[in-house]
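Visitor: build me a model:
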Amino acid sequence: MAKVSPLMILPVAVFASFVGLAVVGMYRDDPDSLPSAREGQQAPPVVLTQFADKPLFDDATLRDGDVKLVNYWASWCAPCRVEHPSLSALAEAGIKIYGVNYKDQLQNAEGFLKELGDPYAAIGRDEQGRMALDWGVYGVPETYVVDGEGKIILRFAGPVTQRVIESTLGPAIEKARSQ
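Guide: Next up, the predicted model:
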């Protein structure tokens, strides 16, 4: 009988490990979601600067008793343009959306809203991205569902579409309303 060298087993073991990781990855609930350490916690402080002549929101706004969305966006962000009609539809349906303009030039951001419309109940600028860092933002767009007490119920990374509203944001909004 031939002697089996440990070096002969190594490629088989490595391959088996990759197969195991692939199988585990296929059975995750949502392979596209990014984890959020903030879900279930109070929203971090709101530290924003004025956005032109638009109303500014603050910490008290997040704890006003109403369910709301906090949406990080920028004029230079193509997916933000894609999600804008969906945000407008949510605002028309009565969902309060608070905008955080992320690392953007004011003139460009104003042009973006002038062209596409303004779905935001209030808006502020995060010019250096410090507030986004505290919130755990990976990149724009990102949208947070916040309950009436200021607790983050859900973080959604990526553009809000009708499908996302139906499958993800809508249920999170209902959960926040029922708490």
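Visitor: can we go C-alpha only for contacts and neighbour counts from here?
Guide: Will do.
Visitor: and the gap between Pro79 and Gly158?
Guide: 7 Å (Cα to Cα, to the nearest Å).
Visitor: grab the nearest non-local neighbour of Leu62.
Guide: Leaving aside its sequence neighbours, Leu62 sits nearest to Gly150 (Cα to Cα, 6 or more residues apart in numbering; 4.9 Å).
Visitor: the longest helix belonging to the chain: what's the following helix or strand?
Guide: Counting by DSSP state H, the longest helix found in the chain is helix 6-26. Where DSSP states H and E defines the elements, the next helix or strand beyond helix 6-26 is strand 49-50.
Visitor: which residues touch the residue most central in space within the chain?
Guide: Closest to where the C-alpha atoms of the chain average out (Cα atoms, centre = their mean) is Glu142, at 2.6 Å. For Glu142, the contacting residues are Asn71, Tyr72, Trp73, Arg155, Phe156, Ala157, Gly158, Pro159, by Cα atoms under 8 Å, 6 or more residues apart in numbering.
Visitor: another one to check against the first:
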Amino acid sequence: MLRLSYLAPLLAFMGLTAGLAFSLSNDPRRMPSTLIDKPTPSFNMASLDGKDAGFSNTDLKGGVILLNVFASWCPGCRVEHPMLLKLAETSGIPIYGLNWKDTRSDGSRWLARHGSPYIRVGSDEPGRVGIDFGVTGVPETFVIDRTGRIRFRYPGPLTEEVWRDEFEPLLKALRSES
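Guide: A predicted model of the protein is given here:
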């Protein structure tokens, strides 16, 4: 006969294993943003370089734009950066940047070394603005419509395929809206 003291650790282990298996099966790309079709959160932050005017949610109105969340320490951001540079030159979509949980000096140095695809970049060193946007990690890219509403969130590096399959159809539809 098993004593309860032997059974409790076994049950705890089984519960922990089930929880871990469930969490590993969740793909953050399938996690919908609760902010879709809602206005961008209010924010006002310093620019990354400290020289330009600050960056706020009012900058994200008036046209269809991309907001890209990145950091100098992010490997996925390095993967997507050439794509962002290409989009800045060829897509006609303004790209704004949010340097998330990174020091201003590291973020500025990284953009100086690799080039900046951004119209304006805000420094979110404490990560508060990213939290308000529901950022789960970097990189993440948001599509924001003319009225300042978040229309799409893509977690992960942008690639040619992602751009073609996910972004282009949505951007075409948003551009045709009056």
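Visitor: from Ser42 of the second structure, how far out is the aligned residue in the second structure for Ile153 of the first structure?
Guide: Residue pairing (TM-score structural alignment): Ile153 of the first structure is matched to Arg151 of the second structure. Distance of Arg151 of the second structure to Ser42 of the second structure, given as Cα to Cα: 16 Å.
Visitor: more neighbours: which of the two?
Guide: Arg151 (20 against 11; other Cα atoms under 10 Å).
Visitor: wait, that one sits on Phe142?
Guide: Yes. In this structure, Arg151 of the second structure is within contact of Phe142 by Cα atoms under 8 Å, at 7.4 Å.
Visitor: what segments of the second structure are helices?
Guide: Taking DSSP H as the criterion, the second structure carries its helices at 4-24, 75-90, 104-114, 128-133, 160-162, 168-176.
Visitor: counterpart of the last one in the first structure, which residues?
Guide: Equivalent residues of helix 168-176 of the second structure are located at 170-178 in the first structure, counting by TM-score structural alignment.
Visitor: and the matching stretch, how far from the second structure on average?
Guide: Here the mean offset of stretch 170-178 of the first structure against the second structure after fitting is 1.7 Å, by mean Cα distance after the TM-score superposition for the first structure.
Visitor: now do the buried residues in that stretch.
Guide: Gly170, Ala172, Ile173, Ala176 (16 or more other Cα atoms under 10 Å).
Visitor: for Tyr144 of the first structure, see how far away the first one is.
Guide: Taken as Cα to Cα, the spacing of Gly170 of the first structure relative to Tyr144 of the first structure amounts to 12 Å.
Visitor: ok so, going back, anything in contact with each of Pro79 and Gly158 of the first structure?
Guide: Val140, Pro141.
Visitor: neighbour-wise, which of the two wins?
Guide: Neighbours per residue (other Cα under 10 Å) separate Pro79 of the first structure from Gly158, with Gly158 holding more: 20 against 16.
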